[in-house]
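Participant: Build the 3D model from these lines:
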Amino acid sequence: MPLDSISDAGILAERCDVLIVGGGPAGSTAAALLAAQGRKVVMLEKEVHPRFHIGESLLPQNLRIFEKLGVAEQVQALGVFKPGASFISDEHGAKVSFSFADGINKNYTHSYQVKRAEFDELLFRNAAARGAETHEGTRVLDVALDPVHGSRVTARDASGATRTWLARFVIDASGRDTLLAGQQGGKQRNPHNNTAALYGHFRGVTPCEGCHEGNITIHLLPQGWCWMIPLPGGITSVGIVSTPEFFKTRKGAFEPFLMESLRQSPSIRERMEQAELVSPVTTTGNYSYRATEMVGEGWMMVGDAFAFIDPVFSSGVMLAMASAELGAEAVDAWLDDPARAAPLMRTFERKVKRAIASMSWLIYRINRPVLRDMFMQPSNRFRMRDGLVSLLAGDVHANTNRQLPVLAFKATYGVLSVAHRLGYRLRGGTLRKVESAPLPA
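Facilitator: As a prediction, this is how the structure comes out:
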């Protein structure tokens, strides 16, 4: 029997330092970094790459991690150059573009739009090339946590056979499957942002006139918002995010409902006149949630396995990979000395939660009139616009100097919210009394 395997009650269990559940961006990042440190890493992915996944728009702060993983050139080769983001509002009759180059952090000033099937496979194969043992088509059935004797992870592989591993540490990177949170009963819906999405891939979508080529475009709608993401090969990812109440108005199949919903917006209808659907229309519900705990003795959650927030600002992949990077550093230290690693574990948890909170502040308010007014009529007083751009770029671990413009933006939002309750809206850079009764702020 090999030294890295043991037999317990007649069941052969393979030993490893770290077992990672999930082979998406978070899992692959953690696997690559830990394997590069000489750790014996096993990563289990339930599907087989390449597989479709939504969330194709990346942020500039992803670039630093790509460099660390050694995949920067490969990502550039498979992606569409993304210099920023554009917001379009029929209500305001305007479109506004935010260039990442205008952010306070000048280290990374662009990103990419990617087909996630290709992107995720690239990261998964890179983890294997760096020494991680990777398994596809392998679904985890159960995790019995035990930091003293080793946590037992049972899975069914592609052949249907049951396999068991004993891991010193378990990283849950299972994404929206939320394996450990579901097993522990700790998954909670976010009451501030209960949304759903309907989306598909199209060919022949008209580019946004006046927007920077390669920008993601966000169309603000009365019932939510719509993304349009240019992808390689002339494909555009198009989706609508709205409340469950809006989707309950659907009478028939998803495809005609999506097309009719898109036609209700004049700015979207103009861009979709020549568009042809080239993929199935897919729906995803219960967008926002988080687990009650993200770290325990001998285990942690990274990426969407801990929390998922509305993707309006394309933060998903960046938050997932950044949490995996921080988590891998803490786990590497824990494997040497759990007691000495405790401060790193606390830092990991604090930084991840702070990053989520930074993005969530904007996300919870994107459908409110005051924030939409500020987005569509941006001011750079106190460098508010520059700070907002840095936040949109994913600079969520910024130092105090870069946080001050964001704080000024939030303070201005608070003042305008009070004015809104009194019946005033921001128009042309000034507050004006509006005829209709103000919406709730």
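Participant: okay, CA-based contacts and neighbour counts for the rest of this
Facilitator: Will do.
Participant: With Val80 as the reference, measure out to the closest residue to Gln76 other than its chain neighbours.
Facilitator: Nearest non-adjacent residue to Gln76, counting by CA to CA, 6 or more residues apart in numbering: Tyr112, 7.2 Å away. Tyr112 sits at a distance of 5 Å from Val80 (criterion: CA to CA, to the nearest Å).
Participant: Comparing the two, which residue is more hemmed in?
Facilitator: Tyr112 (26 against 22; other CA atoms under 10 Å).
Participant: Please list all residues in contact with the more buried one.
Facilitator: Ser57, Leu58, Leu59, Val75, Gln76, Gly79, Val80, Phe81, Lys82 (CA atoms under 8 Å, 6 or more residues apart in numbering).
Participant: In strands only, show me the residues you listed.
Facilitator: With DSSP state E as the criterion, strands contain Val80, Phe81, Lys82 from among those.
Participant: quick revisit: same list, the contacts of Tyr112, but as TSV with distance to Leu166 please.
Facilitator: Below are the contacts of Tyr112 laid out as TSV (distance: CA to CA, whole Å):
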residue	distance to Leu166
Ser57	36
Leu58	35
Leu59	36
Val75	34
Gln76	38
Gly79	38
Val80	41
Phe81	43
Lys82	43
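Participant: Second input sequence below; structure requested for side-by-side comparison:
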Amino acid sequence: MSTQTPTHDVVILGSGIAGSTLGAVLARSGASVLIADAGTHPRFAVGESMIPQLVSWLQVLAERYDVPEFEALTDVTAINTKVSNTFGRKQHFGFMLHRPGQEPDPTQAHQFVIPDALTSASHLFRQDSDAYLLRVAIGHGCDTRQQWRAEKIDFDDDGVTVIGTDGHEIRARYLVDASGFRSPLADHLGLREEPARFRHHSRSLFTHMIGVRPFDDVIEVPEASRPPVPWHNGTMHHIFERGWFWIIPFDNHELSRNPLCSVGVTLDPRLYPKPEGVGAEEEFAALLSRFPAVERQFEGARKVREWVSTGRLQYSSHQTVGRRWCLMSHAAGFLDPLYSRGMSNTFEIIHALAPRLLAALADDDFEEKRFRHVEDLEQGLLDYNDTLVNCSFIAFSHFRLWDAVFRVWGSGNTPGTLRINNALRAFRTHRDPSVFDALENAPHTGLWWPDNDAFKTLLDATAETCAQYEAKLIDGDRAADIILGLIEESEAVHPGFGWKDVNQRFIHPDRAQIADFLQWAARSPIPALSTIGRESLDALRAAGAAESPAAEGDR
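Facilitator: Purely as a prediction, here's the structure:
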């Protein structure tokens, strides 16, 4: 055990998107930070689809900690201009149901178009975005050790010593492990739960390819069933019983010069066990042959890197913070990426950890209780998303039930994002970070809309109903009727976007509908919802975006 005086305040294991972002925040705030990584940049990484909450949290980090370079990642035009011209556009979440050997029914599809008022999101080409963030961290003062693998970790009263496979020692006051699944800290402290506690199961096959055709070009759809924006303009999810393909193009923005496409599939291994003696590429081709329309997308496509075939994706940890350490984000646990929550969760956790860690460094007090909220947040983000993803995998086998689960998921996204945006707007005005503390004062830590009891009740009832369907206690139509009835009755679900209308499968809110939603929210008897509505309406009016007589009369 080393007795050397720490040479750094914080050592971060992992220079990916999590470690580099946290390092930049801490170093910009005056901490001495070393980022150590077993690899180097640029490098391949999955987790490429942005969501509105991710953008909002990144904007919060940029403003609160004065790291303006983060802003380049919050807009698809800016990222292609300021980082590299390799990023795609994420205009929507698209879903289409497929059955083996059949053409898809175009009426069994959904599209949730991200409101322009919220964000202009991207498909991140991670080898470029992650290398950019590491450069940002270095620019703000972080030291680095790349191609250096941690082998041994020792804690004592004064700090932590990390020893590499080359024998070199790093001494710091605090350790953050942001390295992912092969976490040295999780191994050292025996933090992994065996098996993972999560209810859903999935494994994955994935790569990058060239020549993947836009789905719009391989399927004929009657005009009445065409989505509001092309399928190629967002993240396409081809869903089937207990599995889904993803199509994430990087060539769908006018500034991008990247012809590649991220592709993959996740499968429940209980229904689709990993075949012995069959390679990942061969297995993927066999899966494609079951779904004619998806297979047509890949005619003439070829891989540009080797396929990856995983075991079960899900892993969890029974503890994520302790005295002088934090197991952060994907080092703490991992879920199926169906709703692209991973990076959003990462930035939310960074926002929770950074102020506590900076205060602990200032006070020289690293007791675990100071970081209790970080623990609760990490576990909550994983558990609530597990609930939703598990419901979705169950529902994929029955369209009406899946339609109901889709509506539960979607209806909470806009309010969940607006509450973050409102706090950021208040901070820009008053520069008072207590507005962010108020975001944490919510009863359902980790839920994407954490301060609304009615939404939490709706999610819980959805999970219970899907479990009854899975156990064959009720059929799919009965399960769908129950959840759709709950959506209709819920005070948390706005009727205007179409979440309560089963005939509306394409959700495309425009500014007028957003204004109508905010007026409805402002009148809500739910305090958290009415606050979102009032604050957001004030912002719209200040921007001159809500000019209708109804909006003025509602003031």
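Participant: quick revisit: which residue lines up with the residue nearest to Gln76 of structure 1 in structure 2?
Facilitator: Aligning on TM-score structural alignment places Tyr112 of structure 1 opposite Ser122 in structure 2.
Participant: Quick check: that match is in a strand.
Facilitator: Yes - with DSSP: H, G, I helix; E, B strand; the rest coil as the criterion, Ser122 of structure 2 is located in a strand.
Participant: where's it relative to Ser397 of structure 2, distance?
Facilitator: Taken as CA to CA, the span from Ser122 of structure 2 to Ser397 of structure 2 is 30 Å.
Participant: Ok, Thr417 of structure 2 next?
Facilitator: Distance, Thr417 of structure 2 to Ser397 of structure 2, by CA to CA: 30 Å.
Participant: How many residues are close by Gly30 of structure 2?
Facilitator: Gly30 of structure 2, neighbours per other CA under 10 Å, totals 12.
Participant: what lines up against it once you look at structure 1?
Facilitator: Match for Gly30 of structure 2 (TM-score structural alignment): Gly38.
Participant: How about the secondary structure of that match?
Facilitator: Once three-state DSSP is applied, Gly38 of structure 1 turns out coil.
Participant: For Gly22 of structure 1, see how far away it is.
Facilitator: 20 Å.
Participant: For the residue nearest to the spatial centre of structure 2, give me its contacts.
Facilitator: In structure 2, the residue lying closest to the centroid (CA atoms, centre = their mean) is Arg341, at 1.9 Å. Contacts for Arg341 of structure 2 (CA under 8 Å, 6+ apart) come out as Ile51, Asn385.
Participant: Which residue in structure 1 aligns with it?
Facilitator: Match for Arg341 of structure 2 (TM-score structural alignment): Ser315.
Participant: What segments of the stretch 251-400 of structure 1 are strands?
Facilitator: Taking DSSP state E, counting those that start in this stretch as the test, the strands found in the stretch 251-400 of structure 1 are 276-277, 282-284, 289-291, 295-296, 299-301, 307-308.
Participant: Turn the ones you listed into TSV, columns for mean neighbour count.
Facilitator: Output for those, formatted as TSV (neighbours: other CA atoms under 10 Å):
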stretch	mean neighbour count
strand 276-277	16
strand 282-284	14
strand 289-291	21
strand 295-296	14
strand 299-301	26
strand 307-308	26
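Participant: can you tell me which of those comes nearest to Asp146 of structure 1?
Facilitator: Among the strands of the stretch 251-400 of structure 1, strand 299-301 comes nearest to Asp146 of structure 1, with 9.2 Å by CA to CA.
Participant: what about the closest one, how far off from structure 2?
Facilitator: Aligned to structure 2 and superposed, strand 299-301 of structure 1 gives a mean residue distance of 0.9 Å (mean CA distance after the TM-score superposition for structure 1).
Participant: Read off where that strand ends up in structure 2.
Facilitator: Counting by TM-score structural alignment, strand 299-301 of structure 1 sits on residues 325-327 of structure 2.
Participant: And the contacts of the longest helix belonging to structure 2?
Facilitator: If you go by DSSP state H, structure 2 has its longest helix at helix 372-395. With contacts defined as CA under 8 Å, 6+ apart, helix 372-395 of structure 2 is touched by 198-200, 241-243, 319-321, 328-329, 332-336, 338-339, 341, 345, 349, 352-353, 401-402, 405-406, 409, 444-448, 459, 462-463, 466-467, 470.
Participant: Would you show me how to pick out the buried ones of these in ChimeraX?
Facilitator: To isolate the buried ones among the contacts of helix 372-395 of structure 2 in ChimeraX, judged by 16 or more other CA atoms under 10 Å, type:
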select :198,200,241,242,243,319,320,321,328,329,332,333,334,335,336,338,339,341,345,349,352,353,401,402,405,406,409,444,445,446,447,448,459,462,463,466,467,470
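Participant: Okay, and which of the contacts of helix 372-395 of structure 2 map to helices?
Facilitator: 345, 349, 352-353, 401-402, 405-406, 409, 459, 462-463, 466-467, 470.
Participant: Out of the residues you listed, which comes closest to Phe95 of structure 2?
Facilitator: Distance to Phe95 of structure 2, by CA to CA, is smallest for Phe406 among these, at 9.4 Å.
Participant: distance of the closest residue in space to that closest one that isn't next to it in sequence from His237 of structure 2?
Facilitator: Using CA to CA, 6+ apart and skipping the chain neighbours, the partner closest in space to Phe406 of structure 2 is Ser392 (7.8 Å). Using CA to CA, one obtains 12 Å as the distance from Ser392 of structure 2 to His237 of structure 2.
Participant: go on, Pro227 of structure 2?
Facilitator: Distance from Pro227 of structure 2 to His237 of structure 2, by CA to CA: 14 Å.
Participant: between those two, who's got more neighbours?
Facilitator: His237 (24 against 21).
Participant: what residue of structure 1 takes the place of that one?
Facilitator: Using TM-score structural alignment, His237 of structure 2 lines up with Ile218 in structure 1.
Participant: Helix or strand: which one has that match?
Facilitator: strand 216-221 (DSSP states H and E).
Participant: My guess is Ala480 of structure 2 contacts Phe396. True?
Facilitator: No - at 12.0 Å, Ala480 of structure 2 and Phe396 do not qualify as touching, with contact defined as CA atoms under 8 Å.
Participant: Now do the shared contacts for those two.
Facilitator: By CA under 8 Å, 6+ apart, the residues touching both Ala480 of structure 2 and Phe396 are Trp402.
Participant: Which of those two has more residues huddled nearby?
Facilitator: Set Ala480 of structure 2 next to Phe396 and count neighbours by other CA under 10 Å: Ala480 wins out with 24 against 21.
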